[in-house]
Structures are given as C-alpha cells and as structure tokens.
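Student: Starting from these lines, generate the structure:
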Amino acid sequence: MRILVQSDPFDVAAETEGFAQGHENVGALVSFTGIVRNNDAGTLKSMQIEHYPGMTEKALAKIATEAQSRWDLQDVLVIHRHGDLVPGEKIMMVATAARHRKAAFEAADYLMDYLKSRAPFWKREITSDGAEWVAAKEDDEEALNRW
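Tutor: Below is the predicted model of the structure:
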C-alpha cells in the first residue's frame, strides 16, 4: 500500500506502470485519475486544497486498509494533491490490484467515494467573482452510503 499526499504533479503513466510491477497473482489493475474541473460558468481560476499533514495520511491509510480487507486486494495506491491547482490539472489517483476485476473495480469505486466525501481535505474555489469554500454535496454522501 502506498499513500501520497503531495503538492507536486504526478505522472499517471509512470505511477500506473510502477504500481503494476511485481504483482504476479493479480488478474486486475484498476486506476482512476481525478482532474480539476472548471465550474459551469467557466470562471474557475484555481482550486486551493488544504489538509493537516499526518492526519490526512493516517485517514487515507485507514480507509485503504479497510478496502484491502473488504475486497481482498493485493495492493492499493492513493495519491492526492494539495495546494493551488488549475482546471485540467490532475488532483488525485486511486489504483487497486486484485485477483479478480470485480474486487478491483468495487474497491477503487469505494476509495473514490471516500476521497470525495470524507477525506480530510478542504477545498476553496477561486473564481473571477471571488473565493468560496466547497461544501459537501448530498450526491457524494449518498454515493458513500451505498457501501
């Protein structure tokens, strides 16, 4: 298991290739990459992401460990960035490795739902109209509740 919380950009291809190495009993690798999306009005200048070092990594490791035991995963990778990110930049990546694809897909979906609604990150959108903290969305909570 590898958990990274970083300000630096990451290379999806390199991370995916590195994650795939050494997994001889794995039949499925699933990955998802989240990208900073512009708002509907097209006015997003940047998204500021804050976190508490140490606490964030512990929370992500705990949920990754839970996913590993729940779906019998061979490995998990979670990368999440913090700092100022602009539309189009990669914000996070989740990868799971399992013997079978269903477990890998479900675990990745679970981890993404957790990251979206419960991970200890605080996001503020900076637009041409000012700055506003991003509130939790009901849809995100409902997605997590299915697990």
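
Student: Please count neighbours and contacts with C-alpha atoms only from this point.
Tutor: Fine.

Student: The residue of the chain most remote from its centre - nearest residue in space that isn't next to it in sequence?
Tutor: Here the chain reaches farthest from its C-alpha mean at residue 129, the gap being 27.8 Å by CA atoms, centre = their mean. Leaving aside its sequence neighbours, residue 129 sits nearest to residue 43 (CA to CA, 6 or more residues apart in numbering; 7.9 Å).

Student: Please generate a structure for the following sequence too, so the two can be compared:
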Amino acid sequence: MASEISIQTEDFDVSDEVARLRAQDARVGAVCCFVGTVRDRSGSGQVSAMELEHYPGMTEKSIAAMIDEARRRFDFYGVRVIHRVGLLQPEDQIVLVAVTSAHRGESFQACEFLMDYLKTQAPFWKKEETPEGSRWVDARESDDAALARWGIVASNA
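Tutor: Purely as a prediction, here's the structure:
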C-alpha cells in the first residue's frame, strides 16, 4: 500500500503523479484526484497572492496520521498527498490528493475524507494578499461541517 507525502514549494504535474501512484499495480481499477488551486478572490474580496506556511516534520506527521485513519475507514491501495507552501499566485496549484483502489466508490470516499481532514486538521497557515493588505485566513465553518460528517470534530472548532 503506497503512501507518499510531499510538502514543497515547486509545482507538480498531476499526470506524472498519478502515473507514479498507479505504476506496476494491476489491481488498480480506480483513481480519484482532487487538485486545489489559488482563487483570485475569497469571501471578503480580491486576492492577489496567497502565502502558505507550515511546521516541517509536524505537518508530514499529521498527514501520515490522517492517511492511517483513512485506511481504517476505506479499502484503497495507494495515496499521494502533495501540499505546496510559500508564495502562490491565483491559478497556481496548491494541493493534490490522489487515491487508488479497486473500485471508484472507495477512491472517491477516501479522497474526499482526506481533503476534508487536510482543510481543517493539517498544520498549515494561509495569508492572503489583498488590495487592503495582508490577512490571515481563518478556518471556515463549512470546512468544519464537512469534517463533522465523518464523525470528527475539528480541533479548531
């Protein structure tokens, strides 16, 4: 059961990552991917850039624990999580979650669970650059609600 986690400043190629995840695993019948990108606006206005920070070591450990929890819940083969940090521009890719399994249902559920967990529990901090200046992004209630449907209460709630 392959599991790879990368926290990086450089961009990623979704096709390359999926090919690596699927490589030489003839059991795979489904691949589900989520790619998150920087938007040019948020709920409170225009965004010209986003800066992401994290705690090296702690972040990877948190994501590994999240993957372990997903494995207890869903029957999948491999997972690839990439999260970028540093200064990003609108349209830049931020995150990739890719999951392989025998059938689509398990891949979809595991991918969605991992993304919901990442949005609320992984130790990342986001700062938006706007015409009015910089502002830190708070957790959204909708992200906490998405995690709650899996039976997990967000630690930031």
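
Student: After superposing, what score do the chains get?
Tutor: The TM-score (TM-score structural alignment, normalised by the length of structure 1) is 0.95; 147 aligned residues with a CA RMSD of 1.2 Å.

Student: one step back: which one in structure 2 is aligned with the residue farthest from the centre of structure 1?
Tutor: By TM-score structural alignment, residue 129 of structure 1 lines up with residue 132 in structure 2.

Student: Ok, residue 74 of structure 1 next?
Tutor: Checking TM-score structural alignment: residue 74 of structure 1 goes with residue 77.

Student: Over to residue 108 of structure 1?
Tutor: So, by TM-score structural alignment, residue 108 of structure 1 is matched to residue 111.

Student: ok, now how distant is its match from residue 88 of structure 2?
Tutor: 23 Å (CA to CA, to the nearest Å).

Student: So the two - more neighbours on which side?
Tutor: residue 111 (27 against 21; other CA atoms under 10 Å).

Student: Just to check, that one is in contact with residue 32?
Tutor: Yes - the criterion here is CA atoms under 8 Å, and residue 111 of structure 2 meets it with residue 32 at 6.6 Å.

Student: Return the residues in contact with the residue nearest to the spatial centre of structure 1.
Tutor: For structure 1, residue 92 is the residue whose C-alpha lies nearest the centre (CA atoms, centre = their mean; 4.3 Å). By CA atoms under 8 Å, 6 or more residues apart in numbering, the contact set of residue 92 of structure 1 is 33, 34, 35, 78, 79, 80, 81.

Student: now, among those residues, which is nearest to residue 56 of structure 1?
Tutor: residue 80 (9.9 Å; CA to CA).

Student: Check which helix or strand that closest one maps to.
Tutor: strand 73-81 (DSSP states H and E).

Student: Many thanks, I have nothing further to ask.
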